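**Q** With the sequence up front, the predicted model follows.
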Amino acid sequence: MKLIFLGTSAGRPTPERNVMSVALRFPEERNRFWLFDAGEGTQHRLLGTKLKLSKLDRIFITHMHGDHLYGLPGLLTSRTFHDGAGKLRVYGPKGLADYLGTVLRVSEAHLNYELEVSEIEPGDTLDLDDRFSVETAELDHRIPCIGYRITERPRPGALDLAALARLGVPPGPLYGKLKRGEDVALDDGSTILSSEVVGPPSDGRIVTILGDTSPCDNAVKLARNADVLVHEATFGAGMEEKALDYGHSTITQAAGIARRAKAKRLIVTHISARYGEEEVAAMVAEARKEFPELEAARDYLEVGVTP
């Protein structure tokens, strides 16, 4: 599981940073991926990665500000030209269906795949499949904004290969059944119990991706014990009053949320265009006094998610 940052700037792009979007890639599942926000130019940023629109099956929008949304219609229509693109599900706040419906209707766009748009209420939990659930909560921004907590269900334990060989289980489909918790019968009539050859399950990974927000209790709740927290850091330390006025956070405030939530790692993004890369580096160095496991995202940064 890997995060790929496609856009990391706040409000408007810079020569180095596009506006907001981050992909969550599942290489173990034939490289399918999810997208969180789609600012203008997101599909152009995708061209610089190995991500293919035919492998995109879910999009999550945090809120209706343009730097998180204006790239979505173009991305949806371009997906039509990718062979093998199946059903696409898009989730987001109230107004998303009207926005997309209007743009696609007025532009007379024709999609050759099924598009399902779901407007969700903060607090909803999405049980998406047998591997992941997504919890949501309302953040503290100028307009309604949703934060997402992606939780992987517990993963099966490792196969004990030595025990399998000792018990005479041939490599192949039986291994898969045992790993899934199924007991199997061998040709000699003996039964192999899954519990005999599979170790204890391991905790699933947790990724929290927040939209624009001032520091709030729901940010802490969504980030509790996360393996990776993605939090905005529009402003540098000392600009807390301005950040509050605009419904944003400083990098030090983001570090404080990660510390309170006991997150393992913090990646800050949505960085104001006023800051050059040297200034960002200085901001990070200062904020690490609050939370050492902090890194500033940059476009095309890839972050592995490990428990």
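**A** Structure's in. What do you need? All values derive from a computational prediction rather than experimental measurement.
**Q** only C-alpha atoms for contact and neighbour calcs from this point on.
**A** Noted.
**Q** For the residue nearest in space to the middle of the chain, give its distance to residue 201.
**A** For the chain, the residue nearest the mean C-alpha position is residue 24 (4.6 Å; C-alpha atoms, centre = their mean). Separation of residue 24 from residue 201 (C-alpha to C-alpha, to the nearest Å) stands at 23 Å.
**Q** one step back: show me what contacts the residue nearest to the centre of the chain?
**A** For residue 24, the contact set (C-alpha atoms under 8 Å, 6 or more residues apart in numbering) comprises 1-4, 33-36.
**Q** and residue 283, that's in a helix?
**A** Yes - Residue 283 forms part of a helix when assessed by DSSP: H, G, I helix; E, B strand; the rest coil.
**Q** neighbours around it, how many?
**A** Applying other C-alpha atoms under 10 Å, we find 20 residues neighbouring residue 283.
**Q** is it true that it touches residue 236?
**A** Yes - counting by C-alpha atoms under 8 Å, residue 283 does reach residue 236; the two are 6.2 Å apart.
**Q** Contacts for stretch 212-221, please.
**A** 62, 137-141, 145, 147, 210, 232, 243-244, 247-249, 253-254, 257-258, 260-261.
**Q** Repeat that for stretch 78-96.
**A** Stretch 78-96 has contacts (C-alpha under 8 Å, 6+ apart) with 53-64, 111-121, 144-146.
**Q** So which of these belong to strands?
**A** 56-60, 115-119, 146 (DSSP state E).
**Q** re the thing from before, narrow the contacts of stretch 78-96 to those that are buried.
**A** Among the contacts of stretch 78-96, those classed as buried by 16 or more other C-alpha atoms under 10 Å are 53-64, 117, 120, 144-146.
**Q** try it against this one:
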Amino acid sequence: MELLFLGTGAGVPAKVRNVTSLALKLLEERNAVWLFDCGEATQHQILSTSLKPRKIEKIFITHLHGDHIFGLPGLLGSRSFQGGTSLLTIYGPKGIKEFIEVSLKISETHLQYPLEIIEMEEGVIFDDGQFKVEALPLDHALPSWGFRIIESDKPGTLMAEKLEAEGVFPGPHYKELKAGKSVQLDDGRIIHGPDFLGPDQKGRIVAILGDTRPCENAVHLASEADVLVHEATFSGDSSEMAHRYFHSTTLQAAEIAKKADAFKLVLTHISSRYGKADWNTLRDEARTIFPDAEIANDFLEVPVPYRSTGGASLK
């Protein structure tokens, strides 16, 4: 599981930051990519990566401002040209269905794959047993949503050394014991799978929030997240401006991460008023409240390893 930032700017494209789009790479977990927002020129950004549009399985749209959706029609059309044939599901606020259908109809774009568009309601919007996605409204100038992606826990590893000490060696019994079943050995003994399994591997949690002022739903979505992706449109000394424009500052994003007991914070949606010379300052502002904070730039990759491997360190 990895996060790949395709666009990290706010409002309009800039020379060093495109507008918002973020890929959650689940290639090992389900051979798929989930996209969060699709600002203008997202497909151009993808050309600079190893991502394949046909691998995009789901797209989650936080809200309907142009810098988060204007790249959708082009990407949907290109996915057909580039060999995409599998179902693509788009989740978004009310109005996303009309935007997509009108854009494709007027441009006579004919998709060669099935497209499902789901206008979200509050709560769990997806759950297939492997991953669950919860969506909650945030506080923005128009309806904006945040997402909590939860991976299911995995059974612990089989304790082979303990089994061998009992005279049980690799073979068919291992599979049954790994599944938690009880088996009878050739000598008549019955052993139980749970007795030979290590602790469950806790699933990972990623929180990805749309544009927002600080709010309680942001804290809920980010609770104990391995990685929280939070907008930081403005610097810490611009709280009045951030409030007026329904955005957050670096310090406010850090406060959300702290309240939520998140593990790592990545700041994104950075205003173009801040050049490269300012980026470390913005990051350091957040670190005064939440030490494990980073500022995203286009094409940054953030691995999300299991917590036991030492957390989500940056490449």
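**A** That came through, no problem. Keep in mind that this is a model prediction, so the values were computed, not measured.
**Q** TM-score, when you put one on top of the other?
**A** Scored against TM-score structural alignment, normalised by the length of the first structure, the superposed chains reach a TM-score of 0.93; 304 aligned residues with a C-alpha RMSD of 1.9 Å.
**Q** ok so, going back, tell me the average deviation of the helix or strand in which the residue nearest to the centre of the first structure is found from the second structure after fitting.
**A** Applying DSSP states H and E as the criterion places residue 24 of the first structure in strand 21-26. By mean C-alpha distance after the TM-score superposition for the first structure, the fitted strand 21-26 of the first structure averages 0.9 Å away from its aligned residues in the second structure.
**Q** quick one: terminal-to-terminal distance for stretch 123-133 of the first structure?
**A** 13 Å.
**Q** typo on my end, it should be stretch 256-267 of the second structure
**A** End-to-end for stretch 256-267 of the second structure, by C-alpha to C-alpha: 12 Å.
**Q** Give me the residues contacting it.
**A** So stretch 256-267 of the second structure is contacted by 214, 218-220, 222-232, 250, 253-254, 283, 289-290, 292-296, 311-312 (C-alpha under 8 Å, 6+ apart).
**Q** Just tell me the aligned range of the strand or helix carrying residue 257 of the second structure in the first structure.
**A** Element membership for residue 257 of the second structure (DSSP H and E) is helix 250-260. Aligning helix 250-260 of the second structure against the first structure (TM-score structural alignment) gives residues 251-261.
**Q** ok now that stretch, how far from the chain's centre?
**A** Distance, stretch centre to chain centre, for stretch 251-261 of the first structure: 19 Å (C-alpha atoms, centre = their mean, to the nearest Å).
**Q** Check the secondary structure at residue 37 of the second structure for me.
**A** The three-state label given to residue 37 of the second structure by three-state DSSP is strand.
**Q** quick one on the thing from earlier: quick check: neighbours shared by residue 283 and residue 236 of the first structure?
**A** The contact lists of residue 283 of the first structure and residue 236 share residue 251, where a contact means C-alpha under 8 Å, 6+ apart.
**Q** circling back: can you give the distance of the strand holding residue 24 of the first structure from its chain's centre?
**A** For strand 21-26 of the first structure, the separation from the chain centroid amounts to 5 Å (computed by C-alpha atoms, centre = their mean).
**Q** and that strand with strand 56-60, angle?
**A** 130 degrees (axes from the mean of the first three to the mean of the last three C-alpha atoms, to 10 degrees).
**Q** just so I have it, where are all the helices in the stretch 51-200 of the first structure?
**A** Taking DSSP state H, counting those that start in this stretch, the helices of the stretch 51-200 of the first structure run over residues 72-79, 96-106, 161-166, 173-179, 194-197.
**Q** Superpose on the second structure and give me the mean offset of the first one.
**A** Between helix 72-79 of the first structure and its aligned stretch in the second structure, the superposed structures give an average distance of 0.8 Å (mean C-alpha distance after the TM-score superposition for the first structure).
**Q** corresponding residues in the second structure for that helix?
**A** With TM-score structural alignment as the criterion, helix 72-79 of the first structure aligns to 72-79.
**Q** cool, the second one as well?
**A** When helix 96-106 of the first structure is aligned against the second structure using TM-score structural alignment, it corresponds to residues 96-106.
**Q** Name the residues of the matching stretch that come out as buried.
**A** Quick answer for stretch 96-106 of the second structure (16+ other C-alpha under 10 Å): 96-97, 100, 104.
**Q** same check, this time on stretch 191-202 of the second structure
**A** For stretch 191-202 of the second structure, burial by neighbour count (16+ other C-alpha under 10 Å) applies to 191, 193-194, 196-197.
**Q** Tell me which residue of the first structure is furthest from the middle?
**A** Largest centroid distance in the first structure under C-alpha atoms, centre = their mean is residue 188 at 47.6 Å.
**Q** what about the match of helix 96-106 of the first structure, how far off from the first structure?
**A** Mean deviation for stretch 96-106 of the second structure: 0.6 Å (mean C-alpha distance after the TM-score superposition for the first structure).
**Q** for that stretch, the distance to its chain's centre please.
**A** 25 Å.
**Q** likewise stretch 239-251 of the first structure?
**A** The answer for stretch 239-251 of the first structure is 24 Å, by C-alpha atoms, centre = their mean.
**Q** now do stretch 85-105 of the first structure
**A** For stretch 85-105 of the first structure, the separation from the chain centroid amounts to 19 Å (computed by C-alpha atoms, centre = their mean).
**Q** follow-up on the earlier one: mean distance of the match of helix 250-260 of the second structure to its aligned residues in the second structure, please.
**A** Stretch 251-261 of the first structure, aligned to the second structure and superposed, deviates on average by 0.8 Å (mean C-alpha distance after the TM-score superposition for the first structure).
**Q** Among the buried residues of stretch 191-202 of the second structure, which one sits closest to residue 160 of the second structure?
**A** Among those, residue 196 lies closest to residue 160 of the second structure (C-alpha to C-alpha), at 7.9 Å.
**Q** now that closest one, nearest residue through space, not along the chain?
**A** Among residues not flanking residue 196 of the second structure along the chain, residue 159 sits closest, at 5.4 Å (C-alpha to C-alpha, 6 or more residues apart in numbering).
**Q** Please tell me how far that neighbour sits from residue 202 of the second structure.
**A** According to C-alpha to C-alpha, residue 159 of the second structure stands 18 Å off from residue 202 of the second structure.
**Q** Tell me who's in contact with the spatially closest residue to residue 100 of the second structure that is not a sequence neighbour.
**A** Leaving out its chain neighbours, the residue that sits closest to residue 100 of the second structure by C-alpha to C-alpha, 6+ apart is residue 73, at 6.7 Å. Residues in contact with residue 73 of the second structure (C-alpha under 8 Å, 6+ apart) are 100, 103-104.
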